[in-house]
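Student: following is a predicted model, sequence given first.
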Amino acid sequence: MTTKKIRVLFVCTANAARSQMAEGLLRARYGDRYEVFSAGTRQSTVSPHAIAAMREIGIDISHHRSKTLDEFTGQSMDIAVTVCDRAHQVCPVIPFAKKTVHYGFLDPHTVQGSSEDIAGAYRSVRDAMAAWIDDEFGAQKTV
């Protein structure tokens, strides 16, 4: 007998970094229990910095593409997680999700400085997300 996976959608503004990294992390760590997606309130492109930060820990998101929430209309999600404050303001409740939660992470795209400063910001967000995902999804919890 197969167990139905819990469907999780991560949402940020542009679906370029935070939601993409969260999707990759949850799928890599707990993909046996969760079917994972990501979307934005608007479409962009996946950040090369996010791809590089994830590659450093052995997770390949280079095949991901930026999507909008409209692509998921008509589908049902068990949990939607807004991972940025702006997406949470625009969509405090995702109508096609049974439950919407918010956990905001720093926008690494706004960090200025050297290439190492920027890479460090993406690593920091990645690591904070990984810890949160382990806490919230790792112990059979469903936020």
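Tutor: Perfect, I can see it now.

Student: C-alpha only now, for contacts and for neighbours.
Tutor: Will do.

Student: list the residues that contact the residue most central in space within the chain.
Tutor: Nearest to the geometric centre of the chain sits Ser19, at 2.5 Å (C-alpha atoms, centre = their mean). Shown in contact with Ser19 (C-alpha atoms under 8 Å, 6 or more residues apart in numbering): Phe10, Val11, Cys12, Ser38, Ala39, Gly40, Val83.

Student: against Lys4, how distant is it?
Tutor: 23 Å (C-alpha to C-alpha, to the nearest Å).

Student: for this structure, what spans make up the strands?
Tutor: 6-12, 34-40, 77-82, 97-102 (DSSP state E).

Student: before we go on, here's another structure to hold up against the first:
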Amino acid sequence: MSDNVYNVLFLCNANSARSIMAEAILNRIGAGRFKAFSAGSQPKGEVNPFALQLLESLNYDTSFARSKGWDEFAEPDAPEMDFIFTLCDSTANESCPIWPGHPMTALWSI
């Protein structure tokens, strides 16, 4: 088994609920194997309070949580992603940035 830690980016429109929750969950269950990030095509600017409440009720760390745009992860100094998962159909139909490193991409419509 490889000792690599894989970077994973979860995308949705607002980066306020689905992608934030996916980031928190993978960072816990995949610790040491995966490092998760999240972003939105049209970030809302704030995380959905119900998403935060749910994560906190399950003892997930939410200190990382902020709504941010996907362009942040296309910058030259951004972490290079190994996997990018789009979590909604509407975001999948948008023109996204060119991701450094040519990550594997998939649509997980939830």
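Tutor: Ah, there it is. Bear in mind that the values here come from a model prediction, so they are computed numbers and not experimental data.

Student: give me the TM-score for this pair.
Tutor: The TM-score (TM-score structural alignment, normalised by the length of the second structure) is 0.84; 103 aligned residues with a C-alpha RMSD of 1.8 Å.

Student: tally of neighbours for the counterpart of Gly104 of the first structure in the second structure?
Tutor: Aligning on TM-score structural alignment places Gly104 of the first structure opposite Ser109 in the second structure. A count of nearby residues for Ser109 of the second structure, using other C-alpha atoms under 10 Å, gives 13.

Student: who's in contact with Ser109 of the second structure?
Tutor: Here Ser109 of the second structure is in contact with Thr86, Leu87, Cys88, Asp89 (C-alpha under 8 Å, 6+ apart).

Student: so how far is Phe37 of the second structure from Asp89 of the second structure?
Tutor: 19 Å.

Student: please apply the same query to Leu55 of the second structure.
Tutor: 16 Å.

Student: okay, the two: which has more neighbours?
Tutor: Between Leu55 of the second structure and Phe37, counting by other C-alpha under 10 Å, Phe37 is the more crowded of the two (23 against 17).

Student: residues in contact with His35 of the second structure?
Tutor: In this structure residue 35 of the second structure is Lys, not His. By C-alpha under 8 Å, 6+ apart, the neighbours of Lys35 of the second structure are Val5, Tyr6, Asn7, Val8, Leu26, Asn27.

Student: which of those residues are retained in the first structure?
Tutor: Retained in the first structure by both residues aligned by TM-score structural alignment, their matches' C-alpha atoms under 8 Å are the following of those: Val5, Tyr6, Asn7, Val8, Asn27.

Student: wait, doesn't the second one sit right on Phe37?
Tutor: No. Using C-alpha atoms under 8 Å, Tyr6 of the second structure and Phe37 do not qualify as a contacting pair, with a distance of 11.0 Å.

Student: list residues touching both of these two?
Tutor: Counting by C-alpha under 8 Å, 6+ apart, nothing touches both Tyr6 of the second structure and Phe37.

Student: could you pull out the helices for the second structure?
Tutor: For the second structure, the helices defined by DSSP state H occupy 18-29, 49-57, 89-92.

Student: tell me which of the ones you listed sits nearest to Pro76 of the second structure.
Tutor: helix 18-29 (21.7 Å; C-alpha to C-alpha).

Student: how far apart are the closest one and its match in the first structure?
Tutor: For helix 18-29 of the second structure, the mean distance to aligned residues of the first structure following superposition is 0.3 Å (mean C-alpha distance after the TM-score superposition for the first structure).

Student: which part of the first structure matches that helix?
Tutor: Going by TM-score structural alignment: helix 18-29 of the second structure matches residues 18-29.

Student: how much space separates Arg7 of the first structure from Arg18 of the first structure?
Tutor: For Arg7 of the first structure, the distance to Arg18 of the first structure equals 18 Å [C-alpha to C-alpha].
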